[in-house]
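Novice: Here you go, sequence then predicted model.
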Amino acid sequence: MKKKLKKIRITGGLFKGRVLHSVSKIDVRPTGNRIKHILFSWLKPYIEKSLCLDCFAGSGSLSIESVSRLAKFVTALEKNYILVKKLKKTLKNFSINNISILQFNTIRWLKNSGNPHDIIYLDPPFSNKKLLNQSITYLEKYNWTHKDSIIYIEHIDNKIELPKNWKLMKTKKIGAVLFSLYWKL
């Protein structure tokens, strides 16, 4: 019996209901539709005209959801060539031109001096806590955040190293997934 593919849908905005490309044969864990729905209800007052950085883009679901809800621009970082290729095809099919998908290692990218972003998504592989903590450190150290930046983190526990000037706004757990929003003071 064939395993039924779980469809990745856009949960709101301009592209609500549209289905993204399949990621069934790639080792990636897309953010679930229920979590995305909650996340973007949290982000509703902040998302319009925002500049976003999707640090581990994977399927591109958070990036596309952001522009669907009127984010101004998203820079999406993903090191997997196949995922980048699929995401570029999806952007073309959806006629989206305000997402820049870059095939790049997120840690290497963040080690360069950056431009501050309004909303940052951190959803690295769950098994790699070091990767999450490095990302947080580099976001601060290399100027990727500004006062009032919002940082979304998807993780499995609260054992993460956060800067003292990041205030927890909201957090929720669904299944094994803990997801949180932080506000940089």
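Specialist: It's in.

Novice: contacts and neighbour counts: CA atoms only from here.
Specialist: Fine.

Novice: Which helix or strand contains the spatially most central residue of the chain?
Specialist: In the chain, the residue lying closest to the centroid (C-alpha atoms, centre = their mean) is Y121, at 3.6 Å. Assigned by DSSP states H and E, Y121 falls within strand 119-122.

Novice: List the residues that contact the residue nearest to the centre of the chain.
Specialist: Contacts for Y121 were tallied using C-alpha atoms under 8 Å, 6 or more residues apart in numbering; they are C52, L53, D54, C55, F56, L62, I151, Y152, I153.

Novice: before we move on, what about A71?
Specialist: Counting by C-alpha under 8 Å, 6+ apart, A71 makes contact with I47, E48, K49, S50, L51, C52.

Novice: rerun at 7 Å
Specialist: Taking C-alpha atoms under 7 Å, 6 or more residues apart in numbering, we find A71 in contact with I47, E48, K49, S50, L51.

Novice: Use this one as the comparison:
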Amino acid sequence: MRPKRSPSKNTSRPSRDSRASAPGGSGKLRIIGGKFRRRQLPVLESPGLRPTPDRVRETLFNWLAAHVEGAQVLDLFAGTGALGIEALSRGAASACLVERDSKVAAQLSHNLALLEVENASVISRDVSAFLTIPPSTAFSLVFLDPPFHQALVEPCCQALENGWLTPRAMIYVETEAGLSPPVPNSWSLHRETRAGESIGRLYQRLL
């Protein structure tokens, strides 16, 4: 999260994590809660791609404390997988992580294998195209953190209403500061926080 990739790269979730990448071309993602707590996973060296900062995840998962156990998770623009993997660590029933960059997606699959996670899948596909597919299942927890300044938030939010969400689903949306994208009328703002150049909003679906 934060800063986002350049506009030409409609892909992963970068962050403003101040930790430098480790020598040898990779950084580390540290899981902060749940059964994988303190596990460190390699992060592919890719421009702007770093783990979501611990403090952002801690705040978000405090908000979600009553909603993660048993959740069906959809992590869009997954990047390092920090949010999807954190949810799995905290008891989510399953997770689908969607990441356009094939190399980043391969690293995600590798990290899930390192954790011996069998209830997750990684899909290497453009998110906008992915959301046009009729869903085979609905999700109760969605993470949506697209690259900044590409006008992706509103169409993705609207697309999620086409069968992707369960009743009372929780949806976390992160945008650049100053942007207040329209969301479906059925979504109610539950929590909001600002961290540097980004704003995170957690919505709950009322239907």
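Specialist: Right, received. Where do you want to start? Here the structure is a predicted model, which means the values were calculated and not measured.

Novice: TM-score them against each other, please.
Specialist: The TM-score (TM-score structural alignment, normalised by the length of the first structure) is 0.92; 181 aligned residues with a C-alpha RMSD of 1.5 Å.

Novice: just to revisit the earlier point, in the second structure, point out the residues matching the strand holding Y121 of the first structure.
Specialist: Counting by TM-score structural alignment, strand 119-122 of the first structure pairs with residues 141-144 of the second structure.

Novice: Could you do stretch 163-175 of the first structure as well?
Specialist: Alignment of stretch 163-175 of the first structure against the second structure: residues 184-196, by TM-score structural alignment.

Novice: List the contacts of the matching stretch.
Specialist: Contact with stretch 184-196 of the second structure is made by C157, Q158, I199, G200, R201, L202, Y203, Q204, R205, L206, L207, as judged by C-alpha under 7 Å, 6+ apart.

Novice: let's go with 10 Å and repeat that
Specialist: With C-alpha atoms under 10 Å, 6 or more residues apart in numbering as the contact definition, stretch 184-196 of the second structure has outside contacts at 1-3, 16, 55-56, 59-60, 63, 154, 157-161, 168-177, 183, 199-207.

Novice: related to what we said a few turns ago, starting at the chain centroid, how far to the strand holding Y121 of the first structure?
Specialist: 5 Å (C-alpha atoms, centre = their mean, to the nearest Å).

Novice: how close does it sit to the second structure?
Specialist: Compared with the second structure after fitting, strand 119-122 of the first structure deviates on average by 0.3 Å (mean C-alpha distance after the TM-score superposition for the first structure).

Novice: re earlier: buried ones in the match of stretch 163-175 of the first structure, by neighbour count?
Specialist: W187, S188 (16 or more other C-alpha atoms under 10 Å).

Novice: Quick check: the equivalent of K79 of the first structure over in the second structure vs P182 of the second structure, distance?
Specialist: Under the alignment (TM-score structural alignment), K79 of the first structure maps onto R100 of the second structure. For R100 of the second structure, the distance to P182 of the second structure (C-alpha to C-alpha, to the nearest Å) stands at 24 Å.

Novice: more neighbours, those two?
Specialist: Shown here are R100 of the second structure and P182; by other C-alpha atoms under 10 Å, R100 has more neighbours (22 against 11).

Novice: Between its first and last residues, how far does stretch 161-169 of the second structure reach?
Specialist: 11 Å.

Novice: Now find how far off-centre the lengthiest helix in the second structure is within its chain.
Specialist: Identified as the longest helix of the second structure according to DSSP state H is helix 102-114. Here helix 102-114 of the second structure is found 15 Å from its chain centre; the criterion is C-alpha atoms, centre = their mean.
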